[in-house]
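Asker: quick one, what's the 3D model for this:
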Amino acid sequence: MFVDRRDAGLRLGERLRGLPGAEDAVVLGLPRGGVPVAFQVARALGAPLDVIVVRKLGVPYQPELGFGAIGEGGVRVLNPDVLRLANVTRDEMAEVERRERAELERRAQRFRGDRAPVDLAGRTVIVVDDGIATGGTARAACQVARAHGASRVVLAVPVGAPETIASLRRDADEVVCLDTPDHFYAIGAWYDDFSQTRDEDVIECLRQAADWSAG
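Answerer: Here you go, the predicted structure:
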């Protein structure tokens, strides 16, 4: 359906032009693959671009099961139901968070360098990824954006699994997805070119966006 992430971003940006609050929006790309898509969305809307770096907090004996997520600035969101059912202790929680916090800060520094994160307080925040399968990272990103003070959270993706997109409407104020194919099995199947996005590609997108914002 999409030539590459640039094509997906151009189409997504076109769809989002009439979005309420878009004139004061901040576009956040999920690294790495979501950033080239978000870059085109930000250009279409004339909005600032940033990354949203989140890390899932996994149950120690079952890491794929998340009991919460963390974001920059000390933000932490927890799922009390998972914590209760998995019987995660405070010490276990602290150790998982310590490890994931270190990785989050390393990645944020790598992508953004010396630039400060864009302030989200009171803004419409558009969280962008290149596609959604299970939705765990996108859900965490929406929760973290809201915890940073976003007045409205919009999740925008080119393609996603129908049932996952439906479930994410509980975490975002609005979900924009260009296509929800019935037989969804892998994000990359909906791109002609789904080559890996490198750290350097993310850094360059953010550098160019910072230049146009400054200008």
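
Asker: from here on, just use CA atoms for contacts and neighbour counts.
Answerer: Fine.

Asker: and the next helix or strand past the strand or helix carrying residue 106?
Answerer: Assessed by DSSP states H and E, residue 106 sits inside helix 90-112. Once the chain leaves helix 90-112, the next helix or strand it forms, by DSSP H and E, is strand 124-128.

Asker: please give me the structure for this one as well, since I'd like to look at both together:
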Amino acid sequence: MLFQNRTDAGRKLARALMKYKGRHPIILALPRGGVPVAAEVAAALDAPLDLVLVRKIGVPTQPELAMGAVTDGGQPTIVRNNEIVESCGVSDRKFDDVCKVELAEIERRRKRYLGDRARAKVEGQVAILIDDGIATGATTLAAIQAVRSRGPKELVLAVPVAPLDTVKKLHCEVDAIVCLDTPEELGAIGYFYRDFHQVGDEEVVAALKRFPADKIAHVPDSAS
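Answerer: Just a heads-up that it's a prediction; the model follows:
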């Protein structure tokens, strides 16, 4: 499946997620690339949009190769891909050094994107976690664990494209996965988009203004 751009991917993904509209879901995007996709889902499902700030921890000599990932929070969630760490000969000290750099970028994004913006209340809700695609799954796993810690009633992972083996590995981490294309060989996420430009900070901020995190005040079933 070839998507025209992230907007096109988001609209197609939204159609596959329409069954959740009546359940008042919270849409959680991984910035920056996941935000335009998630914005289309939020529009179609009439849902609030919020972020999960997560960063890939790349191998120093191959930054695009994930040896782990980290999310923000008082106690950051850190996921290590030990197979990559060991095969690339990365020491614990070097791993920690790269992790600190990514945590600093997370803090910059938190201030730039969120500031004093109201955050979505995930506890007891249906949470739909969205990105523009999944490669190794390290970043996604860190995001899943971070969202789980916030106590959602149900956690759904939704992406336009992800390799089949990664989808299988992540199935046990969430309640449901919606993925439009599951190739055996991914190559790179960008291969599945005609337009895969780098999403800028301004695009993220504009999307968040359109969809306040407190747009829907829904009382969880357990509280009724």
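
Asker: name the helices or strands packed onto the helix holding residue 106 of the first structure?
Answerer: The helices and strands touching helix 90-112 of the first structure, judged by 3 or more CA pairs under 8 Å, 6 or more residues apart in numbering; DSSP states H and E, are strand 55-59, strand 62-70, helix 199-214.

Asker: for the shortest one, give me the average deviation versus the second structure.
Answerer: This points to strand 55-59 of the first structure. With mean CA distance after the TM-score superposition for the first structure, strand 55-59 of the first structure departs from the second structure by a mean of 6.3 Å once superposed.

Asker: how about the contacts made by the residue at minimal distance from the centre of the first structure?
Answerer: Per CA atoms, centre = their mean, the C-alpha nearest to the average position across the first structure is that of residue 30, at 3.6 Å. By CA atoms under 8 Å, 6 or more residues apart in numbering, the residues touching residue 30 of the first structure are 51, 52, 53, 127, 128, 129, 138, 141.

Asker: which one in the second structure is aligned with the fourth one?
Answerer: If you follow residue 127 of the first structure across to the second structure using TM-score structural alignment, you land on residue 129.

Asker: its match - how many residues pack around it?
Answerer: 26 (other CA atoms under 10 Å).

Asker: and the gap between it and residue 203 of the second structure?
Answerer: For residue 129 of the second structure, the distance to residue 203 of the second structure equals 19 Å [CA to CA, to the nearest Å].

Asker: what do you get for residue 131 of the second structure?
Answerer: 15 Å.

Asker: which of the two has more residues huddled nearby?
Answerer: Taking other CA under 10 Å, residue 131 of the second structure and residue 203 do not tie; residue 131 has more neighbours (24 against 14).

Asker: residue 137 of the second structure versus that one, what's the distance?
Answerer: Residue 131 of the second structure is 11 Å from residue 137 of the second structure, by CA to CA.

Asker: would a markdown table of the helices and strands packed on helix 90-112 of the first structure with distance to residue 99 of the first structure be doable?
Answerer: Output for these, formatted as a markdown table (distance: least, CA to CA, whole Å):
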| stretch | distance to residue 99 of the first structure |
| --- | --- |
| strand 55-59 | 9 |
| strand 62-70 | 11 |
| helix 199-214 | 21 |
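
Asker: quick check: angle from the host helix or strand of residue 26 of the first structure to helix 199-214?
Answerer: For residue 26 of the first structure, the element it lies in under DSSP H and E is strand 25-29. If you take axes from the mean of the first three to the mean of the last three CA atoms, to 10 degrees, strand 25-29 of the first structure sits at 170 degrees to helix 199-214.

Asker: I figured residue 27 of the first structure hits residue 41, correct?
Answerer: Yes - Residue 27 of the first structure is within contact range of residue 41, at 7.4 Å (criterion: CA atoms under 8 Å).
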